[in-house]
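In: Coordinates for the following, if possible.
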Amino acid sequence: MTSIDLNADLGEGFGAWTLGDDDALLSVVTSANVACGFHAGDPSTMRRVCRTAAENGVAVGAQVGYRDLAGFGRRRIEYARDELRDDILYQVGALEAFCRAAGDRVRYLKPHGALYNTAAVDPVQAGAVVDAVLAWDPAMPVLCQPGSVLAVAAAEAGLTVVGEGFADRGYSADGRLVPRSAAGALVHAPGDVVERAVRMAVRGEVVAVDGTVVPCPVRSICVHGDTPGAVELARAVRAGLAGQLHVKPFV
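Out: Coordinates of the predicted model:
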């Protein structure tokens, strides 16, 4: 692999509440996972982020989540497959409107929070994500955890699957993310975050919390926009990646 994408979750403010420095991050990352109003975000925020992303040549992806503003989409919700599919389609359509207003389009889809983690292991919710993408545009890539139930289901449906690694999150020996409520869930030291990002991008592996080396073939690295010091961290990660690979959008 000669190139790598750097993404961040953006547009996660809502009304009077702001979260992270979207404008600064959009000068660093190559792809933006934009909240679509269900777990975070609102119309004005979505329009602003889409416009700034277009101005900076940053690819916009739909960061779709549960209908859960109060819980920031980090609480698992049980859905009927069709209902979840329709909620996802609704979010993609909303973001597409603001992308079109900015002269662009939604380039890919990434689940957020509890939906991301649930679709990684649950065939029903993974199937709902796949159904939504097939209904919207079968050519639209799905950004997700390598080897997950969602990755397998999307590939079997003929969708383009883009493996994602988290430079600032801990991994278990089974390749899954450590729950945020558990020790080792977050990686704070900038040097460690950069080293993990480069290792995933170059060697396709990550060191789990127990020391196990876990395969992690990725085409995109995520740095969370709500992490304290996220902008400086993203800059450090991009510099580290750029020393090994060409940093550019995967779409």
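In: use CA for all of it now, contacts and neighbours both
Out: Noted.
In: which residues touch stretch 152-159?
Out: By Cα atoms under 8 Å, 6 or more residues apart in numbering, the list of residues contacting stretch 152-159 from outside reads 123, 126-127, 130, 134, 138-142, 160-161.
In: and for comparison, fold this next one:
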Amino acid sequence: MNAVIDLNADLGEGFGVWSLGDDLALLDVVTSANVACGFHAGDPLIIRRTCAAAVDRGVAIGAQVSYRDLAGFGRREMDVDPEELCAEVLYQISALDGIARAMGGEVTYVKPHGALYNRACRDVVQAEAVVAAVADYIPSAGRPLPILTLPGSVLHEIAAGYDVPTVTESFADRAYTPAGTLVSRREPGSVLHDPDEVAARAVRMAREGMVTAVDGTEVRIGARSVCVHGDTPGAVVLAEAVRKALTGAGVTLESFA
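Out: From the prediction side, this is the model:
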């Protein structure tokens, strides 16, 4: 049973005149904001506004780093040279942290996005490129930023070798495979939309560290943070339902950062 849990969401994922999700409403619900750094979504103005709003609400700011894939929203898997990927992740963290500091906050963790998240869970080479970038960026606290990742991800072992902390997370609004990974978004039913179902899953994740996979298998996924995607239709309703259910179950909502 985890009596303390973080509730995170992906934010700042618009671009120019195109908006996605209700960032301000979600910032009133979550404890951590995974802010797009401009590679899969986001631009300087959106980043600035999102960071300022997060600081105003006391919400932790995380760098949501991605493959350079605006057209595909960072959800297309890419083979990127490790040195190049390391540099691009470092660039994204640095850019977001600079703006966050100008707004009175700072980046307190890193979370890969989309295809990079899934690839780094299983691909040692890509995972090490991400970890190396995080290890290279030392914030004001003087120690590397933690990385959010799935339980069982290869990132955990690689990060330990770099003395980079990791934090396990679960996804209240995503379907799971029996192996404890996320069902591909190409598959029907991969994203969950019913607020009651999503809230109940979040409570079980926090209280029991378990989730039921698509085949009925019970999977152990002990996690410190629960994610609700900000780009999911009805994301605010989902997040509010999750928060209400967690607090109602006696779980304290608090950022791990």
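In: Need the TM-score from the superposition.
Out: Here the TM-score of the superposed chains, computed with TM-score structural alignment, normalised by the length of the first structure as the reference length, equals 0.98; 251 aligned residues with a Cα RMSD of 0.9 Å.
In: sorry, back to before: let's have the contacts of stretch 152-159 of the first structure in CSV, adding distance to Val223 of the first structure and secondary structure.
Out: Putting the contacts of stretch 152-159 of the first structure into CSV (distance: Cα to Cα, whole Å; DSSP: H, G, I helix; E, B strand; the rest coil) gives the following:
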residue, distance to Val223 of the first structure, secondary structure
Pro123, 27, helix
Ala126, 23, helix
Gly127, 26, helix
Val130, 24, helix
Leu134, 28, helix
Pro138, 27, coil
Ala139, 25, coil
Met140, 22, coil
Pro141, 19, coil
Val142, 18, strand
Thr160, 22, coil
Val161, 19, strand
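In: Which stretches in the second structure count as helices?
Out: 23-27, 44-57, 82-102, 114-122, 124-136, 154-161, 195-208, 235-248 (DSSP state H).
In: Now do the end-to-end distance for stretch 13-32 of the first structure.
Out: Terminal residues of stretch 13-32 of the first structure lie 14 Å apart, using Cα to Cα, to the nearest Å.
In: Pull out the buried residues from that stretch.
Out: Using 16 or more other Cα atoms under 10 Å as the test for burial, stretch 13-32 of the first structure gives 13-14, 20-23, 25-32.
In: Also stretch 107-125 of the second structure?
Out: By 16+ other Cα under 10 Å, the buried positions in stretch 107-125 of the second structure come out as 107-121, 124.
In: cool, and stretch 38-45 of the first structure?
Out: Going through stretch 38-45 of the first structure with 16+ other Cα under 10 Å, the ones that come out buried are 38-43, 45.
In: Between those, which sits nearest Pro190 of the first structure?
Out: Distance ranking of the buried residues of stretch 38-45 of the first structure against Pro190 of the first structure, using Cα to Cα, places Ala40 first at 26.5 Å.
In: how close does the closest one get to Asp174 of the first structure?
Out: When distance is defined by Cα to Cα, Ala40 of the first structure is 30 Å away from Asp174 of the first structure.
In: circling back: need the buried ones from the contacts of stretch 152-159 of the first structure selected in ChimeraX.
Out: Once 16+ other Cα under 10 Å is used to decide burial, the buried members of these can be selected in ChimeraX as follows:
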select :123,126,127,130,134,138,140,141,142,160,161
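In: nearest to Ala80 of the first structure, of the contacts of stretch 152-159 of the first structure?
Out: Checking the contacts of stretch 152-159 of the first structure against Ala80 of the first structure by Cα to Cα gives Gly127 as the nearest, at 10.6 Å.
In: quick one: that closest one and Leu150 touch, right?
Out: Yes. Between Gly127 of the first structure and Leu150 a contact is recorded at 7.4 Å, counting by Cα atoms under 8 Å.
In: Common neighbours of those two, please.
Out: With the criterion set as Cα under 8 Å, 6+ apart, the overlap between the contacts of Gly127 of the first structure and Leu150 is Ala119.
In: ok so, going back, now the contacts of stretch 152-159 of the first structure in JSON lines, with distance to Ala208 of the first structure?
Out: Formatted as JSON lines, the entries for those read as follows, by distance: Cα to Cα, whole Å:
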{"residue": "Pro123", "distance to Ala208 of the first structure": "25"}
{"residue": "Ala126", "distance to Ala208 of the first structure": "24"}
{"residue": "Gly127", "distance to Ala208 of the first structure": "28"}
{"residue": "Val130", "distance to Ala208 of the first structure": "28"}
{"residue": "Leu134", "distance to Ala208 of the first structure": "34"}
{"residue": "Pro138", "distance to Ala208 of the first structure": "34"}
{"residue": "Ala139", "distance to Ala208 of the first structure": "33"}
{"residue": "Met140", "distance to Ala208 of the first structure": "31"}
{"residue": "Pro141", "distance to Ala208 of the first structure": "27"}
{"residue": "Val142", "distance to Ala208 of the first structure": "24"}
{"residue": "Thr160", "distance to Ala208 of the first structure": "27"}
{"residue": "Val161", "distance to Ala208 of the first structure": "23"}
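In: so what's the alignment partner in the second structure of Ala197 of the first structure up against?
Out: With TM-score structural alignment as the matching criterion, the partner of Ala197 of the first structure in the second structure is Ala202. When the contact criterion is Cα under 8 Å, 6+ apart, the partners of Ala202 of the second structure are 171-172, 226, 242, 246.
In: Redo those residues as a markdown table? Include distance to Pro151 of the second structure and neighbour count.
Out: Shown next, in a markdown table, are those (distance: Cα to Cα, whole Å; neighbours: other Cα atoms under 10 Å):
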| residue | distance to Pro151 of the second structure | neighbour count |
| --- | --- | --- |
| Phe171 | 11 | 26 |
| Ala172 | 14 | 29 |
| Val226 | 12 | 23 |
| Val242 | 21 | 29 |
| Leu246 | 21 | 25 |
